[in-house]
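**Student:** Test case, fold it:
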Amino acid sequence: MHLLLGIGNDLLADDGIGCLVADRLHHPDWHSVIAGTVPENFTRLIRDLHPEILLLVDAAQLNLPPGSIRIIPQDRVADVGIGTHQLPLDALCDIVSPYCGRIIIIGIQPGVVEIGEEMTQPVTEAGETLISQITDGGYLSLPVFGSR
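**Tutor:** Now for the predicted structure:
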């Protein structure tokens, strides 16, 4: 079983992309949860499910064009400005890693992160692309942040 946590604040336009992906992912091999700004609230669920893969999806300042998608190594999380939630993702990973086969963090570059704005088209399209890649396994071949 695979578990996706969609992370972010959907009141802040593109910051809600993780929530959008979690909401729209419908696949029998995946259990998806809209974690919002409190992914740490789902540590018990992670512990109970023991997912083979835990996929964390969030907006991230990658310094790339809006809608760019990257796998973010756990040791690079602090470099990408993921942070509309209480517990840093690298700390969350440390807490739940004993209960997961593999943890993969995927960041999507936001364009607009402002209250009251709509999610931008490039980021929405990136979310839809990511959903397709998750359902066909292509997400494992995404570029890694910081690699050439």
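
**Student:** use CA for all of it now, contacts and neighbours both
**Tutor:** Will do.

**Student:** give the contact list for the residue positioned nearest the centre of the chain.
**Tutor:** Nearest to the mean C-alpha position of the chain, counting by Cα atoms, centre = their mean, stands residue 57 at 0.6 Å. By Cα atoms under 8 Å, 6 or more residues apart in numbering, residue 57 lies in contact with 4, 5, 6, 7, 17, 18, 21, 105, 106, 107, 108.

**Student:** Please name the residues that touch the fourth one.
**Tutor:** The contact partners of residue 7, taken as Cα under 8 Å, 6+ apart, are 16-19, 34-39, 56-59.

**Student:** mind listing which of those residues are in helices?
**Tutor:** Using DSSP state H, 17, 18, 19 are the members of the contacts of residue 7 that sit in helices.

**Student:** how about the residues you listed in JSON lines, adding neighbour count?
**Tutor:** Formatted as JSON lines, those follow (neighbours: other Cα atoms under 10 Å):
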{"residue": "17", "neighbour count": "33"}
{"residue": "18", "neighbour count": "28"}
{"residue": "19", "neighbour count": "25"}
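
**Student:** Here is a second sequence; please produce its structure as well for comparison:
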Amino acid sequence: MKEFLNNFKKIAVLGIGNEIKGDDALGSVIAKKLSESLHKDNVVVFDGGTVPENYTGLIRKENPSHIILVDAVDMAKSPGFIRTVRKEEIANYNISTHAMPISFLIKYLESTMDADIILLGIQPKSMELAHDISKEVKDSIEKVLSTFFELIE
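**Tutor:** The predicted model follows:
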């Protein structure tokens, strides 16, 4: 992530997730926590929930140099495992349960703006309906938030 954010001018963070499906909520939780704690002119945060494509116009309006999508990604790793997933690798993983595939969202953003884009994936433990976020993923959320605050300060 440090390498990705090198020389950024403006960052857009788009949290993706379903708040009623356990660990799938992680992107939305990160977006909400960043929005509450981070007040910088060069960072904008959106909670895209289950319809991240609805935020493409707002993201374009902000004209960021870097876009970070945050979502639950099944990478067949231990719950809470964190990894930046390059767009070329997205087809290798099972990513969330949303209507529009993340790869389409990235292609659309790339076709309408000049920004570097990555997906920050966290391995979920459970994405069952009406479950809470697992301890492993909660710990990873805190680690992501801490790292993000370090990198942009």
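
**Student:** After superposition, what's the TM-score, could you say?
**Tutor:** Once superposed, the chains reach a TM-score of 0.88 (TM-score structural alignment, normalised by the length of structure 1), with 138 aligned residues with a Cα RMSD of 1.3 Å.

**Student:** still on that earlier bit, so among the contacts of residue 7 of structure 1, which ones count as buried?
**Tutor:** With burial judged by 16 or more other Cα atoms under 10 Å, the buried subset of the contacts of residue 7 of structure 1 is 16-19, 34-37, 39, 56-59.

**Student:** ok, now which ones touch the aligned residue in structure 2 for residue 36 of structure 1?
**Tutor:** Applying TM-score structural alignment, one finds that residue 36 of structure 1 aligns to residue 49 in structure 2. Going by Cα under 8 Å, 6+ apart, residue 49 of structure 2 touches 15, 16, 17, 18, 19, 25, 27, 28.

**Student:** Excluding chain neighbours, give the residue nearest to the fourth one in space.
**Tutor:** Closest residue to residue 18 of structure 2 apart from its sequence neighbours, by Cα to Cα, 6 or more residues apart in numbering: residue 25 at 4.8 Å.

**Student:** which residues does the one you found contact?
**Tutor:** For residue 25 of structure 2, the contact set (Cα under 8 Å, 6+ apart) comprises 16, 17, 18, 19, 49, 72, 133.

**Student:** could you point out the longest strand in structure 2?
**Tutor:** Using DSSP state E to define each element, structure 2 has its longest strand at strand 66-74.

**Student:** so where in structure 1 does that one end up aligned?
**Tutor:** Going by TM-score structural alignment, strand 66-74 of structure 2 sits over residues 53-61 in structure 1.

**Student:** how about structure 2, which residue sits the furthest from its center?
**Tutor:** residue 130 (21.5 Å).

**Student:** Residue in structure 1 paired with that one?
**Tutor:** Under the alignment (TM-score structural alignment), residue 130 of structure 2 maps onto residue 116.

**Student:** Residue 92 of structure 2 too?
**Tutor:** By TM-score structural alignment, residue 92 of structure 2 lines up with residue 79.

**Student:** can you give me the strands for structure 1?
**Tutor:** 2-7, 30-36, 53-59, 69-71, 102-108.
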